[in-house]
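**Student:** Sequence isn't available, so here's the structure alone:
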């Protein structure tokens, strides 16, 4: 099949949407399909893949750089128009998926849309949430999904949410896949050497965008409680984003600058060493459609501790292959200390987390997409 992926989230971005699109592209290419990616153009970034088409774009955010394409078709898009796609698939919403939808309607091809981002939780990016309200976003999502042929939700809870919005079109739950060959249990001293952390100290990590909706301020405030009782623990925050300066001020306020490290973005190919350097992975966002980094951590055999959210409850069995607790600083801190102090518990959870992640391997997820595409032709 000739498959067109239309997405505003793609390399060189480092986020869940970009990662899932790239890895799905690779997996289906391995299965002998012709997969094309249409994405925003980034200055000074070159693709090795000739099947990636970059459209003219403008910068939406500076750090990390995030770009959106213009809605009008440019010279490159004229080349895209000549491709006889069997399936056109848009991801997450934005200008390029909208172009994909228009192209699908023009050529009478099936249009599949993956709802990667719970957009109602991101209205604060537009004039602090004063201009656009969540209810208005719900209506836009409903209207958009109802002109698609098929909608993909990464989790059952997200499917239920879309139905509540008023989406009538068929919705299939297909979770994002995780690269279980890249992310696997394999001890590393990468972070210890990079940050000068003693061998006997424990390392707790967060990976992801540094943004308001990720609630990293909750993690930092919680760690201040942990540090009062235990000094040989370090929190490493991997990623960057608009909240970085605010978090730096919070770290200074709590007087824990010697224990919390903000190391910025790392190349996706280096993330395996990051996970393998840590003892526990923590995550406090309640806005995910699935949480790619949580699965990557589990695939790496890392015990994960998340706040209670229905999305995580779909693939983490609390106390068996990970931990889920209420979003309460004292409760979170207590559970984290329990995990760090019990090596046997960490080993048991680590083994079970790896087993669970294997159920989300790229190979298994690619088969599900392939079967769906075939059913729509």
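**Tutor:** Received, thanks. As the structure is a computational prediction, the values presented were derived from the model and not from experiment. Numbers count the residues shown, from 1 in each chain.

**Student:** going forward, measure contacts between C-alpha atoms and count neighbours the same way
**Tutor:** Will do.

**Student:** any idea how far residue 304 lies from residue 373?
**Tutor:** Distance of residue 304 to residue 373, given as Cα to Cα, to the nearest Å: 33 Å.

**Student:** what are the ranges of the strands in the stretch 201-350 of the chain?
**Tutor:** In the stretch 201-350 of the chain, the strands defined using DSSP state E, counting those that start in this stretch lie at 202-207, 233-238, 260-264, 280-283, 304-307, 323-325.

**Student:** what's the spacing between residue 291 and residue 277?
**Tutor:** 20 Å.

**Student:** Most distant residue from the centre of the chain?
**Tutor:** residue 229 (32.6 Å; Cα atoms, centre = their mean).

**Student:** Tell me which residues of stretch 265-279 come out buried.
**Tutor:** 265, 271, 272, 273, 274, 275, 276, 277, 278, 279 (16 or more other Cα atoms under 10 Å).

**Student:** Same check on stretch 326-344?
**Tutor:** Of the residues in stretch 326-344, 327, 329, 332, 333, 336, 339, 340 count as buried by neighbour count, 16+ other Cα under 10 Å.

**Student:** Contacts for that stretch next, please.
**Tutor:** By Cα atoms under 8 Å, 6 or more residues apart in numbering, the residues outside stretch 326-344 that reach it are 202, 218-219, 221-223, 225-226, 279-280, 284, 305, 307-308, 325, 345-346.

**Student:** 7 Å - rerun?
**Tutor:** The contact list for stretch 326-344 (Cα atoms under 7 Å, 6 or more residues apart in numbering) reads 222, 223, 225, 226, 307, 308, 325, 345, 346.

**Student:** take the one below as the second:
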């Protein structure tokens, strides 16, 4: 049995947090991998310490920790390692895993390193985190992060650019221990829509998709899209510019107030979280997709938009280089005037993205699941124990 270990996972309060981890886990299980998943769910609580074990809707094991000192526990995985070493089999009825597969180096990878030594099993780290490379140099936690990577039997970034960044940050680790395993994206839920786009249309619908949790405030810069929209209104008042945003979170109220202050209240719609069918309908009816990210490790929503046929204006970061050619949109700086100019470029051209079925195949859950299954078989043969 392979134990997936994560601190990021969707739940009722955070329905999109770590949904890419769930998608990869599902893909592995559907490929026939014997994989259990443990979600270490830590958050603030009224008591000094309250620990509960439960099961999720798909059989996930949930270690729920609520504590007034939750941040200390989160940043000190040795506490969770002690608990799991003592309680894992008693609480789950499962044996010690043959392999641990951590999702994100901190804190799950550091916890995997602790458990790997105690259980004498190898562990792998899939890296989704845009801050991972920088955290190898963190003043407080950098040594623990480097040690977790150093002792991992395999490091599995979700993209080539993240792999390159980690290899640069970890020069002592050989290239053979790195392998890219992309996120599993079921693009069949977002079929291509052949909708002709009129250059310089008089009505333009812009679409954005991003979680609005406070932690993303400096990463998902929806505020810059609002500023760009105000600029577009000033430069081309004859055009009915509209912006629709998919995604929920604690920042929404502030962004709504900001839009109102910019005179955009009647030009912006806040749609909250949507299911796949409703999201596809938004992709299909929009004219331009806008993604103002400071960093991304993968950028699933950009891939979904392109697969639907929607041209994209996105920030010029490595995550989007492989997908965003001039035939599909524009890469711009993280600046409202550059975003506005990118939108105008697409508006003037009237772009529509051609189908990308063959390119998208490698992200299909069946492909990713098969890749994980083959990788597990090879790695377990190479490192049957520590």
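**Tutor:** Cool, the structure landed. If you're wondering where the values come from, they're calculated on a predicted model, not measured in any experiment.

**Student:** Superposed, what's their TM-score?
**Tutor:** Overlay of the two chains. TM-score (TM-score structural alignment, normalised by the length of structure 1): 0.78; 344 aligned residues with a Cα RMSD of 3.5 Å.

**Student:** which residue ranges form the helices in structure 1?
**Tutor:** Secondary structure of structure 1 (DSSP state H): helices at 16-30, 75-81, 95-107, 134-145, 156-165, 190-195, 216-229, 244-253, 271-277, 292-299, 310-313, 329-341, 343-358, 362-376.

**Student:** In the first one, which residues have enough neighbours to count as buried?
**Tutor:** Yep, that's helix 16-30 of structure 1 we're talking about. Residues 16-25, 27-29 are the ones in helix 16-30 of structure 1 that count as buried (16+ other Cα under 10 Å).

**Student:** okay, the angle between it and helix 362-376?
**Tutor:** For helix 16-30 of structure 1 against helix 362-376, the angle by axes from the mean of the first three to the mean of the last three Cα atoms, to 10 degrees is 80 degrees.

**Student:** Report all helices and strands that helix 16-30 of structure 1 contacts.
**Tutor:** Under the contact definition 3 or more Cα pairs under 7 Å, 6 or more residues apart in numbering; DSSP states H and E, helix 16-30 of structure 1 sits against helix 362-376.

**Student:** Looking only at the helix it packs on, what residues are buried by neighbour count?
**Tutor:** 362, 363, 365, 366, 369, 372, 373.

**Student:** Residue 293 of structure 2 contacts residue 217, correct?
**Tutor:** No. At 10.1 Å, residue 293 of structure 2 and residue 217 do not qualify as touching, with contact defined as Cα atoms under 7 Å.

**Student:** Who has more neighbours out of the two?
**Tutor:** Applying other Cα atoms under 10 Å to residue 293 of structure 2 and residue 217 shows that residue 293 carries more neighbours, namely 22 against 14.

**Student:** Matching the more buried one against structure 1, which residue comes up?
**Tutor:** Structural correspondence for residue 293 of structure 2 with respect to structure 1 (TM-score structural alignment): residue 285.

**Student:** Can you tell me the closest non-neighbouring residue to its match?
**Tutor:** Distances taken as Cα to Cα, 6 or more residues apart in numbering put residue 214 closest to residue 285 of structure 1, at 4.3 Å, once the chain neighbours are dropped.

**Student:** got it, and residue 255 of structure 2?
**Tutor:** residue 223 is the one closest to residue 255 of structure 2 (Cα to Cα, 6+ apart), at 6.7 Å.

**Student:** Just give the closest residue to residue 209 of structure 2, not the sequence neighbours.
**Tutor:** residue 246 (4.6 Å).

**Student:** The one you found - how many residues pack around it?
**Tutor:** Neighbour tally, residue 246 of structure 2, other Cα under 10 Å: 19.

**Student:** Spit out the contact partners of the equivalent of it over in structure 1.
**Tutor:** Alignment note: residue 246 of structure 2 maps to residue 238 in structure 1; criterion TM-score structural alignment. For residue 238 of structure 1, the contacting residues are 206, 207, 208, 262, 263, 264, 265, by Cα under 7 Å, 6+ apart.

**Student:** Could you rerun that using 6 Å?
**Tutor:** Residues in contact with residue 238 of structure 1 (Cα atoms under 6 Å, 6 or more residues apart in numbering) are 207, 263, 264.

**Student:** Check residue 353 of structure 2 too.
**Tutor:** 309, 310, 311, 328.

**Student:** Can you tell me how far the alignment partner in structure 1 of the first one is from residue 239 of structure 1?
**Tutor:** Spelled out, it's residue 309 of structure 2. In structure 1, the residue paired with residue 309 of structure 2 is residue 301, using TM-score structural alignment. Per Cα to Cα, residue 301 of structure 1 is found 21 Å from residue 239 of structure 1.

**Student:** the more surrounded of those two?
**Tutor:** Neighbour tally, residue 301 of structure 1 and residue 239, criterion other Cα under 10 Å: the higher count belongs to residue 301, 31 against 20.

**Student:** before we move on, back to that, how about JSON lines for the contacts of residue 238 of structure 1, with neighbour count and distance to residue 88 of structure 1 added?
**Tutor:** Formatted as JSON lines, the contacts of residue 238 of structure 1 follow (neighbours: other Cα atoms under 10 Å; distance: Cα to Cα, whole Å):
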{"residue": "207", "neighbour count": "25", "distance to residue 88 of structure 1": "31"}
{"residue": "263", "neighbour count": "14", "distance to residue 88 of structure 1": "37"}
{"residue": "264", "neighbour count": "17", "distance to residue 88 of structure 1": "34"}
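
**Student:** ok, these in structure 2, which still hold?
**Tutor:** Compared against structure 2 with both residues aligned by TM-score structural alignment, their matches' Cα atoms under 6 Å, these retain 207, 263, 264.
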